[in-house]
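K.L.:
Curious how this folds, go ahead:
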Amino acid sequence: MPGLTIGDTLPDLEVETTHGSFKLHDFVGNDWAIIFSHPADFTPVCTTELGKMALYEKEFNERGVKLLGVSCDDIQSHKDWIKDIEAYTPGCKVKYPIVADPKKDIIKQLNMVDPDAKDPDGSEVPSRALHVVAPDKKIKLSILYPATTGRNMEEVLRVVDSLQKTAKYKVATPVNWKPGEPVVISPSVSNDEANVMFPQGYTTVDLPSGKEYLRFTNI
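P.N.:
Take a look at the predicted model:
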């Protein structure tokens, strides 16, 4: 994914949103944030996504994660569309702000431009992109979907849990990991260090190579 990606600092852009204007770094503050774009207001997949994101907002907030949507439509369009979103997804309330970007400057700087799609005028349109931003204002994860494929909110929640756990401990999460399951100890941690860092103990998998690099622990 060219442009802004993992490891880069989030540009401190001034944005206009359904909750007023602010700078992105001020929005993130000392928390985590998910910044996600959608191709357009009043479109089917996006309507389902933003409603589901609203339903999951409580779980994200419990993890110290803020939500910020991005679209090239204007503020009034967003506000009108929110009524449809809330009507389609019973029980949801869109409390998170949605950025307006009618000039399409913000999506370019956030690397949220669809590489293939164009609007009827031939102009660039937003991709279905998502950045997870840490308190240090750096991008920790980026996911890009085509306009035809809606996101899986359980997966977004799962990767946030993984990012926060691996930021706190010298571990990684294995394939299909879910919260509560064992994690693997980083290869950079020696066995002696692991004994100190993980007093609860760990299990080393016996592999044909004889190398002790696959070590599981519960934290």
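K.L.:
switch to C-alpha atoms for all contacts and neighbour counts from now on
P.N.:
Fine.
K.L.:
Can you show me the helices along the protein?
P.N.:
Taking DSSP state H to define them, one finds helices in the chain at 24-28, 44-62, 75-88, 106-109, 153-168, 191-197.
K.L.:
Quick one: residues in contact with the shortest one.
P.N.:
For helix 106-109, contacts defined as CA atoms under 8 Å, 6 or more residues apart in numbering pick out Leu4, Pro11, Leu13, Val70, Cys72, Asp101, Val113, Pro126.
K.L.:
how close does the residue nearest the centre of the chain get to Pro115?
P.N.:
By CA atoms, centre = their mean, the mean C-alpha position of the chain lies nearest to Val132, the distance being 3.6 Å. Distance, Val132 to Pro115, using CA to CA, to the nearest Å: 21 Å.
K.L.:
just Thr9 next, same as before
P.N.:
Thr9 sits at a distance of 22 Å from Pro115 (criterion: CA to CA).
K.L.:
neighbour-wise, which of these two wins?
P.N.:
Ranked by neighbour count (other CA atoms under 10 Å), Thr9 and Pro115 place Thr9 first, with 16 against 12.
K.L.:
quick one, what contacts the more buried one?
P.N.:
Residues in contact with Thr9, defined by CA under 8 Å, 6+ apart, are Lys137, Lys138, Ile139.
K.L.:
One more, so I can put them side by side:
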Amino acid sequence: MSLRINSEAPNFTAETTEGPIDFHDWIGNGWAILFSHPKDFTPVCTTELGYMARLKPEFDKRNTRIIGLSVDPVTNHAKWAEDIAETQGTAPNFPMIGDTDLKVSKLYNMLPEEIDGGSDGRTAADNATVRTVFIIGPDKRIKLMMSYPMTTGRNFDEILRVLDSIQLTAKHRVATPVNWQRGEDVIIAGSVSDEEAKGLYPDGWNAPRPYLRIVPQPH
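P.N.:
Purely as a prediction, here's the structure:
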């Protein structure tokens, strides 16, 4: 099944560094970020996991749980965590899925279904497409999918920015403009008529074009 934005995030059970999980149960009533890695002890991913660990308090504030995935066994993840702590200053403080049978990678369209076997003998290059970030909402639907090449480290500050936008627009009938940052002006959604907008924004709005109605960020 092809996954798109607003597709239901496929549920699965898996072993993690913090014990077995049922993914939907683990998400609960909050938000979640699933981000994947092609193999343990890879240099770019080492830097990413350390940075995500430092950024975790910001995601906690936004009622968002973080979970990583690598195709290698959970026992390898624990050894890798020592390297991450030593080189990046912070060990992963969130669960890491061990996807040795490639089940989750296939379920989330990161590897072709027809691949046989498990993670044994597979190199990082074999799993190069297992570098995707998913933001998943409380409704268990995918809100964002972003894939990166192996040689380019991910920008998790951007993931945090997008999460702020998604959470804001889920609560209010607005959209966020290019490069928007939390606290900046937003755009009244196109689905809101001018009559409705007068009730929502009695102080009015700035409209350089009829379809571009700008207001302060609601709270």
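K.L.:
before we move on, back to that, quick one: which of the contacts of helix 106-109 of the first structure is nearest Ile185 of the first structure?
P.N.:
Leu4 (29.1 Å; CA to CA).
K.L.:
wait, isn't the closest one in contact with Val113?
P.N.:
No: between Leu4 of the first structure and Val113 there is no contact under CA atoms under 8 Å: 11.0 Å.
K.L.:
Looking at these two, which is more packed in?
P.N.:
Taking Leu4 of the first structure and Val113 together and counting by other CA under 10 Å, Val113 has the greater number of neighbours (23 against 18).
K.L.:
how about that one, what's its match in the second structure?
P.N.:
With TM-score structural alignment as the criterion, the equivalent of Val113 of the first structure in the second structure is Leu111.
K.L.:
so how far is Met145 of the second structure from that match?
P.N.:
The spacing between Leu111 of the second structure and Met145 of the second structure, counted by CA to CA, is 15 Å.
K.L.:
Identify all contacting residues around stretch 171-184 of the second structure.
P.N.:
When contacts are taken as CA under 8 Å, 6+ apart, the neighbours of stretch 171-184 of the second structure outside the stretch itself are 161, 164-165, 168-169, 185-189, 191-192, 216-218.
K.L.:
hmm, 10 Å instead?
P.N.:
Applying CA atoms under 10 Å, 6 or more residues apart in numbering, the set of residues contacting stretch 171-184 of the second structure from outside is 158, 160-162, 164-166, 168-169, 185-192, 197, 200, 213-219.
K.L.:
List only buried entries from the contacts of helix 106-109 of the first structure.
P.N.:
Burial of these was assessed by neighbour count (16 or more other CA atoms under 10 Å); the buried members are Leu4, Val70, Cys72, Asp101, Val113, Pro126.
K.L.:
quick one: which of these sit in strands?
P.N.:
Judged by DSSP state E, the subset of these located in strands is Val70, Val113, Pro126.
K.L.:
Now do the contacts for the first one.
P.N.:
For Val70 of the first structure, the residues meeting the contact criterion (CA under 10 Å, 6+ apart) are 15, 17, 35-40, 78, 97-101, 106-107, 110, 112, 126, 128-130.
K.L.:
again, only this time at 8 Å
P.N.:
When contacts are counted by CA under 8 Å, 6+ apart, Val70 of the first structure touches Ile35, Phe36, Ser37, His38, Ile98, Val99, Ala100, Asp101, Ile107.
K.L.:
Against Thr123 of the second structure, how distant is the equivalent of it over in the second structure?
P.N.:
In the second structure, the residue paired with Val70 of the first structure is Leu69, using TM-score structural alignment. The gap separating Leu69 of the second structure from Thr123 of the second structure is 15 Å, by CA to CA.
K.L.:
Please pull up the equivalent of Ala100 of the first structure in the second structure.
P.N.:
Taking TM-score structural alignment, the alignment pairs Ala100 of the first structure with Gly98 from the second structure.
K.L.:
how many other residues sit next to its match?
P.N.:
Gly98 of the second structure has 23 neighbouring residues, counting by other CA under 10 Å.
K.L.:
thought it was touching Gly19?
P.N.:
No: applying CA under 8 Å as the test, Gly98 of the second structure and Gly19 come out as separate, 10.4 Å apart.
K.L.:
hmm, back to that, and the match of Ala100 of the first structure, how far from Leu49 of the second structure?
P.N.:
Taking CA to CA as the measure, Gly98 of the second structure falls 15 Å from Leu49 of the second structure.
K.L.:
For the alignment partner in the second structure of Pro135 of the first structure, grab the count of nearby residues.
P.N.:
Matched to the second structure by TM-score structural alignment, Pro135 of the first structure sits across from Pro138. By other CA under 10 Å, 15 other residues sit near Pro138 of the second structure.
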